[in-house]
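1. I need the structure of the sequence given here:
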Amino acid sequence: MSTFAKVVCCLVLVLGVANGQGLKVGFYERTCPNAEAIVNEVMTTVFKEALSLSGPLLRMHFHDCFVRGCEGSILLNSSTHTAEKDSPPNLSLRGYQVIDRVKAALEKKCPGIVSCADILAIVARDSVVATGGKFYNVETGRRDGNVSSLSETLTNLLPPTANITTLIAGFSAKGLNVIDLVVLSGGHTIGTSHCSSFSNRLYNFTGKNDADPSMDPKYVKELKKRCKINDQTTLVEMDPGSDRKFDVDYFTLVTKRRGLFTSDQALLKNTVTSAYLTAQSNNGGSTFGHDFGVSMVKMGRIGVITGSAGQIRKFCYKNN
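-> I've put the predicted structure just below:
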């Protein structure tokens, strides 16, 4: 082999590794050419019925990827309630039946071909588009894992109470940088949260019956009307007024000290993330749509299973 050929070969190998270890856009082009169209057909119907599921379904992909990688373990059931979906951070997720519905449609047309992990990635993208976000190409080729552990969520999922140091370290551990952190946090532009995820900021924040001083006092007052002490059930919009619209309002709210979570407000504590927040807020989010797609694709490469490893589940909620 010539020196030039060796260099080209090495570059191809390096690019292959960088491109998600075997993932590629159009992975099912030959085996199930209409895979994404089938997913979109189901999701179009679902979102006509319940656009409110867009936020939870987007989060489901994120929560899957941060625990064991993007391999569908979030979807597995456990008779002993010890799976990822049984963990406190995941109890607010909704839409598992939608994933089952998509899987059934794909199995009817292309049995044993499309993984549940890929379904999560495609559905997340369709959730963004359905709420007005920018379309991005999803890399596919993931296979499904066969292990789901509640305990692993507690050490891998970042809590809404995380400070900026914890957030940066947690993202870095998954191969994501500070730009990915602030961009993906922008996913909070759609969806809701239980009061219990942020009530610590409203009541007795420092043990003196006070609220988080980093939060706009008027916003605190508004939230207290919705969330009483120890409220575990009430849902509050993460982006008030446009929680079903994928827009730049989230960044504007955070810059005004109206981020719902400690982890939202923490983005003002770093020069890079703070600068991005301010820039997107001031310019109408001119690059956010594109940036979000880039970071989602990057996140979708975390810990993937490809090739002959893992399995292609027939039903997403149980192993074959």
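
2. drop to CA atoms for contacts and neighbour counts, all remaining ones
-> Will do.

3. ok, now how distant is residue 157 from residue 276?
-> Distance of residue 157 to residue 276, given as CA to CA, to the nearest Å: 23 Å.

4. no, scratch that, I was asking about residue 17
-> 29 Å.

5. residue boundaries of the strands in this structure?
-> Secondary structure of the chain by DSSP state E: the strands cover 24-25, 139-140, 192-194, 235-237.

6. quick revisit: more crowded one of residue 17 and residue 276?
-> The residue with more neighbours, out of residue 17 and residue 276, is residue 276; 19 against 12, by other CA atoms under 10 Å.

7. which ones are touching the more buried one?
-> 179, 182 (CA atoms under 8 Å, 6 or more residues apart in numbering).

8. neighbours of residue 236, how many?
-> 17.

9. who touches the residue lying closest to residue 85 once chain neighbours are set aside in this structure?
-> Leaving out its chain neighbours, the residue that sits closest to residue 85 by CA to CA, 6 or more residues apart in numbering is residue 74, at 5.7 Å. Neighbour list for residue 74: 60, 63, 64, 83, 84, 85, 148 [criterion: CA under 8 Å, 6+ apart].

10. between the strands of the chain, which gets nearest to residue 280?
-> When the strands of the chain are compared by CA to CA, strand 235-237 sits nearest residue 280, at 20.5 Å.

11. give me the residues contacting that closest one.
-> 190, 191, 192, 193, 194, 195, 226, 243.

12. drop anything exposed from those.
-> Buried residues within the contacts of strand 235-237, counting neighbours by 16 or more other CA atoms under 10 Å: 190, 191, 192, 193, 194, 195, 243.

13. one more to line up against the first:
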Amino acid sequence: MAMATSACQALLLFMAFAAAVLMSTASGTLQYNFYSSTCPNAEQAVRDATTMIISDDPTMGAALVRLFFHDCFVRGCDASILLDQSNSNPQPEKLAIPLRGYSAVDAIKAAVEAVCPGVVSCADILAYAARDSAMVSGGFSFPMPGGRRDGAASNLTDIFGSLPAPNMQVQALVQSFANKGLSAGDLVALSGAHSFGVTHCSFVTPRLYPAADPTLNATYAAALEQACPQGGAGGTVLNNNNFSDPNRLSNQYYRNLAAGEVLFTSDQTLTTDATTNKMAQDNAADPVGWMARFAGSMVKMGGIQVLTGHQGEIRRVCSATNSGS
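-> This next block holds a predicted model:
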């Protein structure tokens, strides 16, 4: 059994590595082991800091993956989601949606700066931290190419039309991902990240009131109504894995999907299309296969509209441009 597990892990690593190298050679932009000569300990520094952060607060794994997703879908993977309000960015992206994990990214950046000042971009740090969150919270690892540089602009209006919404139907979701160069398979694989983390009642109540969505499992719907009463203040509820481990990244999401025990319309709608439903069923039945697909899709997402070479900059701190304006 141990040998079989090792073989599966080796296969997963090989498939993810192939995806990373393919991105590097096909695009000519991102490279595996990008900092091998300029900062050989960069990825280890990110990994050590990320592991410590999630060990102290297990909810941070999901927060870091979500930050990476939001960053890449809005303006590309350029760390624009991390910028604070400033004269040149009076309405940055982070004002639009309440996300967690900014202080964690700052801590990881500080750890890397202590090793190699001014070398590693915040965009790469966020990509590596998301990768390492999968390792800590999901038990699997994969290579992530580097070479991204940091952008100077962040505007909350760029979010509208860029991010898929929790009330979207499957065809709109597929198109949203296609707009970023991602496939329906990437959509389904990355949706597995909804197996961990938390959400707000405001995203759940549209499925509960005035009448519960009939695609919801009745017992699950009743539990959600207890957590998010109609007319309530709108607190925070746990995720699709409430009944197992809400801080564990796993393929349990797909089994919950089949049972009608998922939070968002954008989750349940994956079962309404024959193609995406078959993908979800395959991910439910094959945890190692899902890990490989998730890894490949994370790498692919990490290549969206990247700044490379002499574009952008390497920020000294992730929350501000080097000019400070």
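
14. still on that earlier bit, so which pair among the contacts of strand 235-237 of structure 1 is furthest apart in space?
-> Across the contacts of strand 235-237 of structure 1, the two members that end up farthest from each other (CA to CA) are 190 and 226, 18.5 Å apart.

15. now the helices for the stretch 151-300 of structure 2?
-> 170-178, 184-191, 201-204, 218-227, 252-258, 265-268, 274-285, 287-301 (DSSP state H, counting those that start in this stretch).

16. likewise for the stretch 1-150 of structure 2?
-> Using DSSP H, counting those that start in this stretch, the helices of the stretch 1-150 of structure 2 run over 2-27, 42-56, 60-73, 102-115, 122-138.

17. what's the fourth one in contact with?
-> Right, the one you point to is helix 102-115 of structure 2. Residues outside helix 102-115 of structure 2 that contact it (CA under 8 Å, 6+ apart): 39, 41-42, 45-46, 49-50, 53, 60, 64, 82, 119-120, 122, 125-126, 317-319.

18. what does residue 190 of structure 1 align to in structure 2?
-> For residue 190 of structure 1, the aligned residue in structure 2 is residue 196 (criterion: TM-score structural alignment).

19. closest to residue 265 of structure 2 out of the helices of the stretch 1-150 of structure 2?
-> Using CA to CA, these put helix 60-73 closest to residue 265 of structure 2, at 18.1 Å.

20. which other helices and strands does that closest one contact?
-> Under the contact criterion of 3 or more CA pairs under 8 Å, 6 or more residues apart in numbering; DSSP states H and E, helix 60-73 of structure 2 touches helix 42-56, helix 122-138.

21. and the residue mapped onto residue 290 of structure 2 from structure 1, how many residues sit next to it?
-> Aligning on TM-score structural alignment places residue 290 of structure 2 opposite residue 288 in structure 1. By other CA under 10 Å, 23 other residues sit near residue 288 of structure 1.

22. again with residue 219 of structure 2
-> 11.

23. again with residue 140 of structure 1
-> 25.

24. now do the residue lying closest to residue 12 of structure 2 once chain neighbours are set aside against residue 72 of structure 2, distance only.
-> Spatial nearest neighbour of residue 12 of structure 2, excluding adjacent residues (CA to CA, 6+ apart): residue 292 at 5.0 Å. Using CA to CA, residue 292 of structure 2 is found at 20 Å from residue 72 of structure 2.

25. for residue 160 of structure 2, same thing?
-> Counting by CA to CA, the gap from residue 160 of structure 2 to residue 72 of structure 2 is 14 Å.

26. for these two, indicate the residue with more neighbours.
-> Taking other CA under 10 Å, residue 160 of structure 2 and residue 72 do not tie; residue 72 has more neighbours (25 against 11).

27. that one corresponds to which position in structure 1?
-> By TM-score structural alignment, residue 72 of structure 2 lines up with residue 65.

28. repeat for residue 167 of structure 2
-> Per TM-score structural alignment, residue 167 of structure 2 is aligned with residue 161.

29. likewise residue 154 of structure 2?
-> Checking with TM-score structural alignment, residue 154 of structure 2 has residue 148 as its match.

30. same question, residue 139 of structure 2
-> Counting by TM-score structural alignment, the partner of residue 139 of structure 2 is residue 133.

31. that older thread, what is the aligned counterpart of the residue nearest to residue 85 of structure 1 in structure 2?
-> Match for residue 74 of structure 1 (TM-score structural alignment): residue 81.

32. repeat that for residue 101 of structure 1.
-> Residue 101 of structure 1 maps onto residue 107 in structure 2, by TM-score structural alignment.
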